[in-house]
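Enquirer: Mind folding the following:
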Amino acid sequence: MSDNKLDEKSMSDADVASPKVAELYRPADANTVSINEKKLMRRIDLHIIPWLALLYFLNFMDRGNIGNAKLYNMTTDCHISDTQYLIALTVYFFPYALFEPVSNVVLRRLRPSIWLSTLMFCWGVVMICHGFIENYGGLVAVRVLLGVFEAGMYPGIVFYISSWYKRAEMGTKIAYFFSSATISGAFSGLLAVAIHNMNGVGGYASWRWIFILEGLFTVVVAFLSFWIIQDYPETAKFLSEEERTFVIRRLQDDVRLSAAGEKYKKKYIWQSLKDWKTWVAMGIYMGFDGPLYAFSLFLPTIINKAFTATKANLLTVPPYVMGCIATIAVGIIGDRIGTRYYVSLLLFATGAAGYIILIASRSAGLSYFAVFLAASAIYPSIRNAWVAGNVEGAYKRSFTLGMAIGWGNINGALSANIYRAKDSPWYTMGHGIVLAYIAIRNYFRYRENARRDRGERDEVIDGIVNKNANIRNGQYPSVDAARLDKGDDWSGFRYVL
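Expert: Okay, here's the model as predicted:
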């Protein structure tokens, strides 16, 4: 790299020292010297993460509780065949994947408190309707609507977190909120067993009460979310003006120049669509979400082949607890060591071992042990921190997250069909496909940072002599102008693994 070229760290220092930069990119002057960063971020954590974890807890439980309901004769009562059941699971994923990119752009143009609460209320109502279906057509209809309204929650939460935290903190924060998915899986089994005691109450079977009660709770939380969710740092009511300024400056020092707000422009969407990293991320998420949905939708069914329905629902709890612990541990370790490469290799080995055992095993006990290995590898592998931390520009980041997560989720349509009734009790084909997914996602190795270190992405900056600068990378009056316009394509931006 040329001596005249500013790297990421020196650029941050230059920003702080330059009155011109402060005027252009910083919020209004405020005295932030007395602010204790650790205490402030701890307070932000308490305001942001627990409630988001609750929202995703309900999001994941409401999409997956159909597996618990199935064990209590849902398909029998509604005269639904195994093939029809798999189709009903499949149709959920098409609107879910399609609406994720659009939903994230709407979220940014509106406010998280409005958009996330609205989505949640709508899918809560749809979940209640699950309890009143009578046939296959009704099941397909409610699953399609559930996919529409649940689509925006997960990518929306990831984008929302990226609007509050530095890139080096993303893994831990997302791990905390995503661990609620494992908790929901565990709680869903326990709750299904408890609600089964209501069988016959009001003339409704217990599987209907699973949907009705969980849907009602979701609706209540949706109403509360409108007042509880704080939108962005620049408007958060629980922060003082000095604290808002401190948080925004903190993000801008982390190459998040859009932290103080960004007006919507179509070019940000085109930047995402033309960026090769968007398409690579979409491929990577195929390997993340395929195993995730296969595990969550069919774990009760897999265990049920060796145990009764109630025991099978109860036995789903310990693997999810293992997944929760592993998710949090991996998020913390990844952020502290500054890379998730070696952690990814460990997760690959653990997940592969688990599914190899599931393929070869003909023992219920051994297969149950392998499920623990699978859970401890699948849930920590959901690497939305990678995308959220490596895309600059609020609208570009929101759309890219929607694209990557949406395409990954379309693989849920395949996952919903790989555990067929005729393959029971050992489901060799299903386990083999999940193993292939795990292998695919570990094929990717990222080399873009090295190209930037060699100066291959350097822009032409007026007044700066740089032998590596190339007009193909753009020409700008200042480094600051290049940063604002190019976002994560700026030559000084570095990707974190």
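Enquirer: Please count neighbours and contacts with C-alpha atoms only from this point.
Expert: Will do.
Enquirer: Tell me which stretches of the stretch 301-450 of the chain form strands.
Expert: Here the stretch 301-450 of the chain has no strands by DSSP state E, counting those that start in this stretch.
Enquirer: for it, what spans make up the helices?
Expert: Secondary structure of the stretch 301-450 of the chain by DSSP state H, counting those that start in this stretch: the helices cover 309-315, 317-337, 341-360, 364-378, 384-389, 394-410, 412-415, 428-441, 448-453.
Enquirer: Kindly state which of these is positioned closest to Y176.
Expert: For the helices of the stretch 301-450 of the chain, proximity to Y176 was assessed by CA to CA; helix 317-337 is nearest, at 5.8 Å.
Enquirer: how far off helix 364-378 does the closest one point, in degrees?
Expert: Angle of helix 317-337 versus helix 364-378, following axes from the mean of the first three to the mean of the last three CA atoms, to 10 degrees, is 30 degrees.
Enquirer: Here is a second sequence; please produce its structure as well for comparison:
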Amino acid sequence: MKIEEPVLERHPSPDEATVASSIDPVMEKRVIAKFDRWFLPQIFILNLIAYLDRSNVGNAKVFGFAEDLHLKGNEFSNLVTLFYVTYVVFETPWAACVKRFGVNKVLAVAFVCWGIVTLGNGFVQNYSQAMACRLLLGAFEAGISPSIAFFISTVYPRKEQAKRMAMIYISAALSGAFGGLIAYGIQKMGEQRGLAAWRWLFIIEGVVTIVVCGCCWFSLPTTAEDAWFLTEEEKSMMQLRKKLEHVYKGDDKFEWRYVRMATVDPMVWLAAVSLFGAGVCLFGFGTFLPSILKGQGYTSLQANYLSIPVYIWATIATTFATWLSDRLGMRAIVAFFVPLPVICGYAIAIGTTNHGAGYFAMYLVGTLYAYNTLLMSWLSNNLKPDYKRAVGLAFYLSFGNISGAIAGQIYVADTAPRYVLGNAVSLGMEAMAMAGIVALYVLWRSRDMKKQQLLDEGVTDNGKEGDRALDFKYIL
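Expert: This next block holds a predicted model:
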């Protein structure tokens, strides 16, 4: 059943009507199609490579990484956790740089730097060196998600953003499939030139990152209004469109009050807490799936190739959920039901030692990528103006990604092979994420109802700005 949204009855100002009449809908559709052709494929590839670099340590673990570095106790889990320490710290600064320098420059610098670090991972000899690489990798990789999410929010209409935001998590899910396939091939390759197979995993992926991703300095646009693949007429139309769209209204000049608007807004905190819960599951799943499968009785080689179809299913589920959300114009109801199969999957994994049932449970858990996609696009839809959105998304992702540190500590060595602790904590966190959708829906619907009440009373200005102003309607 479709959620009925409150209708904020507001007539456009004369200036807005003039701008709206100047926008050619045929040209607008053509411009959006151009961004789909030139921007989205690049983002998909870049993000795919990013998640390969982040999660390849999980594949490396099952064929000798921990043993060759003589890791003891929970030292491998600590390496997983350390990545998110710097990742969380640097997300907001990177996001602020996007608005100042452009998405192409920020992503190019970040990708090349972490490609170098990934390459260096292939030559580490001990725990201390591995720690340094993980900390640096987190610092440089921190910019990708908030940068991409913010740029998407400046190009596409709010109700069409979910399927574009899905590129972030679809590529993340597919990276698991490609990661398993690459790891399988490299493991079969064995030792070459005196280097263990897991070292070649880091070396090859590091080189690919540097070469492929460094090109985005030239191939990606700086802003939506000056994209190199647009004609001058199309660029002018994008400028007009920016003036018209409620979500893009407001002064582009940075002011610290925008930071405060984002960090004190309860909806940003609610979304961040919800992402934290879902993130424990996502990061634990993305890093430890090969280990979980190995713990179910499969060999190291089987664990790598059996993970491939799980991630393919995760990609299909994410694509369908985001398409459905945009198609029906609903965020809340779709996001609410997505965690149900995830919870069921964890419950099965906890409750049975049967190999087949445990493997099937991983398919259910794989639907978790859809939740993160829907939540991020939903929050992006409901933040205004630009700087509040940029800071709000970065803060939301930074807080949510603290969960990566938790995920690294719940799948610890002494709970192998079944990792009941990690699966149980993940089940509870996914339930918390599900409850967060309800809380966000209630908050945003309440705000819209209060705005409508003021409009019915003849009030024209409630003294607030951005998404709290009377002229902004939340997408539910």
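Enquirer: before we move on, the earlier item: and of the helices of the stretch 301-450 of structure 1, who's closest to I284 of structure 1?
Expert: For the helices of the stretch 301-450 of structure 1, proximity to I284 of structure 1 was assessed by CA to CA; helix 428-441 is nearest, at 5.2 Å.
Enquirer: tell me what that closest one is packed against?
Expert: For helix 428-441 of structure 1, the packing partners by 3 or more CA pairs under 8 Å, 6 or more residues apart in numbering; DSSP states H and E come out as helix 276-304, helix 341-360.
Enquirer: Tell me which of those helices sits most buried.
Expert: helix 276-304 (a mean of 22; mean count of other CA atoms under 10 Å).
Enquirer: now that helix: which residue numbers in structure 2?
Expert: Using TM-score structural alignment, helix 276-304 of structure 1 lines up with residues 266-294 of structure 2.
Enquirer: on average, how far is the matching stretch from the matching bit in structure 1?
Expert: In the superposition against structure 1, stretch 266-294 of structure 2 averages 1.0 Å from its aligned positions (mean CA distance after the TM-score superposition for structure 1).
Enquirer: The one helix or strand L374 of structure 2 maps to versus helix 386-400: what angle between them?
Expert: Per DSSP states H and E, L374 of structure 2 falls inside helix 368-381. With the same axes, to 10 degrees defining the directions, helix 368-381 of structure 2 sits at 150 degrees from helix 386-400.
Enquirer: which residues does the residue lying closest to K294 of structure 2 once chain neighbours are set aside contact?
Expert: If the residues on either side of it in the chain are set aside, K294 of structure 2 comes closest to A303, at 5.5 Å by CA to CA, 6 or more residues apart in numbering. By CA atoms under 8 Å, 6 or more residues apart in numbering, the contact set of A303 of structure 2 is P290, S291, L293, K294.
Enquirer: Touching the helix holding L374 of structure 2 from outside, list them.
Expert: By CA under 8 Å, 6+ apart, the surrounding residues in contact with helix 368-381 of structure 2 are 149-150, 153, 158-159, 161-162, 165-166, 168-170, 173, 247, 268, 271, 275, 278-279, 281-282, 314-315, 317-319, 321-322, 325, 331, 335, 338-339, 342, 389, 393, 474-476.
Enquirer: correct me, but Y419 of structure 1 touches M429?
Expert: Yes. Counting by CA atoms under 8 Å, M429 is a contact partner of Y419 of structure 1 at 7.4 Å.
Enquirer: So if I had to pick from these two, which one is more boxed in?
Expert: Shown here are Y419 of structure 1 and M429; by other CA atoms under 10 Å, Y419 has more neighbours (24 against 14).
Enquirer: so how far is R26 of structure 1 from the more buried one?
Expert: Applying CA to CA, to the nearest Å, the value for Y419 of structure 1 to R26 of structure 1 is 53 Å.
Enquirer: Could you check which residue of structure 1 pairs with I43 of structure 2?
Expert: By TM-score structural alignment, I43 of structure 2 lines up with L52.
Enquirer: From L347 of structure 1, how far out is that match?
Expert: 25 Å.
Enquirer: which SS class is the residue mapped onto L135 of structure 2 from structure 1?
Expert: Per TM-score structural alignment, the equivalent position to L135 of structure 2 in structure 1 is V144. Of the three states, V144 of structure 1 takes helix according to DSSP: H, G, I helix; E, B strand; the rest coil.
Enquirer: Now do the contacts for the residue lying closest to V144 of structure 1 once chain neighbours are set aside.
Expert: Leaving aside its chain neighbours, V144 of structure 1 sits nearest to Y92 (4.8 Å; criterion: CA to CA, 6+ apart). Going by CA under 8 Å, 6+ apart, Y92 of structure 1 touches R143, V144, L145, L146, G147, V148, A413.
Enquirer: so whichever residue in structure 2 pairs up with Y92 of structure 1 is in which element?
Expert: Taking TM-score structural alignment, the alignment pairs Y92 of structure 1 with F83 from structure 2. Here F83 of structure 2, judged by DSSP H and E, is contained in helix 75-101.
Enquirer: G124 of structure 1 matches what in structure 2?
Expert: Matched to structure 2 by TM-score structural alignment, G124 of structure 1 sits across from G115.
Enquirer: So the match of I43 of structure 2 is in contact with I157, correct?
Expert: Yes. With contact defined as CA under 8 Å, L52 of structure 1 reaches I157; the gap is 7.0 Å.
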